[in-house]
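A.B. asks: here is my input, please return the structure:
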Amino acid sequence: MHVLASTPLSPEYWLGLFGAFAAIGVLAIIFAETGLLFGCILPGDSLLFTAGILTAVSELNGVEFQQISLPVLLIGGPIAAIVGAQLGHWLGAKYGRKLFDRPDSKIFRKEWVEKAEYYFNRFGPEKAVVIARFVPIVRTFLNPLAGMLGMDAKRFFVWNAIGAVIWCDSLFLLGHYLGASVPNIDRYILPGVAVILVLSVIPIVREVMKGRSETKGLGQ
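C.D. replies: From the prediction side, this is the model:
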């Protein structure tokens, strides 16, 4: 019997909830987070990392979980991420700004759309699609934004696929190998995710600082 974590923001909550269907549940969350606006509230990096750990072990914090197949995650994860993002792109292309024409709530903030648009304009469409995979909230809203701003669906698909494979499989494999080699790996889930986020943000911060320096240089 699983003892579920107290908050839906915890990856253990969802993995325990899905039980024997944990792999399917992980793929469903990946799809929702990348394709549906409400998916922004679902766990992303932490879920992928923890699911990767559960391909190597079957116990976290003294609680037994259903062990997950690594090949299923490595193949199914990117597919779910690609399909979800393509759906988001299609919705953005079909409905445009109307898709974001709603009041702020717990699952939607206009500032999140503005943040995604900043990434899109600052890094360019192709680079932004890949980078967004590693940025919570942005990875949900950038896909429909790309469709709304007219990024070609075929060009989006190419960079969507590249970003999906890098994001999903790097986190799955990292979780798997750490789960197989580090005793009591459950103690390091949150610190591990924090390190991943910091490492993914460093290139973005560098690009932003570079852009600000260039802007200042032109203004002098």
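
A.B. asks: can we go C-alpha only for contacts and neighbour counts from here?
C.D. replies: Will do.

A.B. asks: start to end distance for stretch 180-193?
C.D. replies: Taking Cα to Cα, to the nearest Å, stretch 180-193 runs 17 Å from one end to the other.

A.B. asks: packing partners of the helix or strand harbouring residue 77?
C.D. replies: Applying DSSP states H and E as the criterion places residue 77 in helix 70-95. Helix 70-95 sits against helix 22-35, helix 138-148, helix 153-181, with contacts defined as 3 or more Cα pairs under 8 Å, 6 or more residues apart in numbering; DSSP states H and E.

A.B. asks: ok now the longest one, how far from the chain's centre?
C.D. replies: On the basis of Cα atoms, centre = their mean, to the nearest Å, helix 153-181 sits 10 Å off its chain's mean C-alpha point.

A.B. asks: buried set for the following helix or strand past that helix?
C.D. replies: Per DSSP H and E, helix 153-181 leads on to helix 189-219 as the next helix or strand towards the C-terminus. Neighbour-count burial for helix 189-219 flags 189, 192-193, 196-197, 200, 204 (criterion: 16 or more other Cα atoms under 10 Å).

A.B. asks: ok, now which ones touch residue 80?
C.D. replies: Residues counted as contacts of residue 80 (Cα atoms under 8 Å, 6 or more residues apart in numbering) are 27-28, 30-31.

A.B. asks: then residue 126?
C.D. replies: 156, 159.

A.B. asks: can you confirm it is in a helix?
C.D. replies: Yes: judged by DSSP: H, G, I helix; E, B strand; the rest coil, residue 126 forms part of a helix.

A.B. asks: and the residue nearest the centre of the chain, how far from residue 197?
C.D. replies: Nearest to the mean C-alpha position of the chain, counting by Cα atoms, centre = their mean, stands residue 44 at 4.6 Å. From residue 44 across to residue 197, the span is 11 Å (Cα to Cα).

A.B. asks: same question for residue 219.
C.D. replies: Distance of residue 219 to residue 197, computed by Cα to Cα: 33 Å.

A.B. asks: what of residue 94?
C.D. replies: 32 Å.

A.B. asks: another sequence for comparison is provided below:
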Amino acid sequence: MDLQETIRTFIIHYGMISVFVLVLLEYASVPLPSEVVLPFIGIIGALHGISFFKILIISLIAGLLGSIITYAIGYIFGMRVLTFVGNKFPRTRKAIEASYKWIEKYDKGATFISRLVPLARTFISLIAGVVKMKPVPFIAYSTIGIVIWNSILIGLGFFLGNNTALINTILHRYTLVVGGFAILVIIVLVLKNRKKLIELFK
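C.D. replies: Below is the predicted model:
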């Protein structure tokens, strides 16, 4: 049974509870790709007459809870957890190091932008906890980012239906646009703060 069929069976049998659990696990950094999970939740929700806004609200609550759990792990265990993840999954090291420096320097902006970038969003809650980012800004900026990300992915499945080729095309273009925007923001911030960065890397 493939991932989509497993998700479909889970949602059909357990309804909105399954949506909550799947989204919570994904935001808690369990390896469930949101690019697959969220559109498919939208597809199944539409087929079974579940309101888009109901799905979105439940996914927001679950996403926030998963993010807070991961944030708390980072807050409590600090750099040890990042070292563990980096050693366990060597391919994640560069992403973790880049995200760490980014959020340490531009915490609020980094939290929001990272929520919209597929790779960076995996580590942002953990790193926010490690650098002891204040909980209120973390939750506020995470909420905005989660609403935007979940609306797009759930909406693709809900309104386009089981048209996976079109959904994949849109997601690919979205990733390119958001990735380009994130790079542009980074360049602007680096140029504005180049003196501080020079001191940081001395």
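
A.B. asks: still on that earlier bit, which helices and strands does the helix or strand just after the helix holding residue 77 of structure 1 pack with?
C.D. replies: Per DSSP H and E, the first helix or strand lying C-terminal to helix 70-95 of structure 1 is helix 110-123. Applying 3+ Cα pairs under 8 Å, 6+ apart, we find helix 110-123 of structure 1 packed against helix 125-132, helix 138-148.

A.B. asks: identify the residue of structure 2 aligned to residue 43 of structure 1.
C.D. replies: In structure 2, the residue matched to residue 43 of structure 1 (TM-score structural alignment) is residue 33.

A.B. asks: equivalent analysis for residue 204 of structure 1, please.
C.D. replies: Using TM-score structural alignment, residue 204 of structure 1 pairs with residue 182 in structure 2.

A.B. asks: quick check: closest non-adjacent residue to that match.
C.D. replies: residue 113 (6.9 Å; Cα to Cα, 6 or more residues apart in numbering).

A.B. asks: if we can go back for a sec, run a quick neighbour tally on the match of residue 43 of structure 1.
C.D. replies: As a burial measure, residue 33 of structure 2 scores 15 neighbours (other Cα atoms under 10 Å).

A.B. asks: could you pull out the buried residues of the helix holding residue 77 of structure 1?
C.D. replies: Applying a neighbour-count criterion of 16+ other Cα under 10 Å, one finds 70, 73-74, 76-93 buried in helix 70-95 of structure 1.

A.B. asks: run the chain-centre distance for it.
C.D. replies: 11 Å.

A.B. asks: that helix against structure 2, how far on average?
C.D. replies: Average distance, helix 70-95 of structure 1 versus aligned residues of structure 2 after superposition (mean Cα distance after the TM-score superposition for structure 1): 1.2 Å.

A.B. asks: how about stretch 105-115 of structure 1: buried residues?
C.D. replies: 108, 112-113.

A.B. asks: burial measure for the closest residue to the match of residue 43 of structure 1 other than its chain neighbours, as a count.
C.D. replies: Closest residue in space to residue 33 of structure 2, ignoring its immediate chain neighbours: residue 26 at 7.0 Å, by Cα to Cα, 6+ apart. Counted by other Cα under 10 Å, the residues lying close to residue 26 of structure 2 total 20.

A.B. asks: residue 26 of structure 2 maps to what in structure 1?
C.D. replies: Per TM-score structural alignment, residue 26 of structure 2 is aligned with residue 33.

A.B. asks: what's its match in contact with, if anything?
C.D. replies: Neighbouring residues of residue 33 of structure 1 by Cα under 8 Å, 6+ apart: 39-42, 44, 84, 139-140.

A.B. asks: which contacts among those residues does structure 2 share?
C.D. replies: Retained in structure 2: 39, 41-42, 44, 84, out of those (criterion both residues aligned by TM-score structural alignment, their matches' Cα atoms under 8 Å).

A.B. asks: give me the stretch of structure 2 that stretch 144-160 of structure 1 matches.
C.D. replies: Going by TM-score structural alignment: stretch 144-160 of structure 1 matches residues 126-142.

A.B. asks: so what's residue 96 of structure 2 up against?
C.D. replies: By Cα under 8 Å, 6+ apart, residue 96 of structure 2 lies in contact with 82, 86, 123, 127.

A.B. asks: now the two most distant members of those residues.
C.D. replies: 86 and 127 (12.4 Å; Cα to Cα).

A.B. asks: who has more neighbours out of those two?
C.D. replies: residue 127 (30 against 17).

A.B. asks: that one contacts residue 76, doesn't it?
C.D. replies: No: taking contacts as Cα atoms under 8 Å, residue 127 of structure 2 lies outside contact range of residue 76: 11.4 Å.

A.B. asks: kindly state which residue of structure 2 is aligned to residue 70 of structure 1.
C.D. replies: Checking with TM-score structural alignment, residue 70 of structure 1 has residue 52 as its match.
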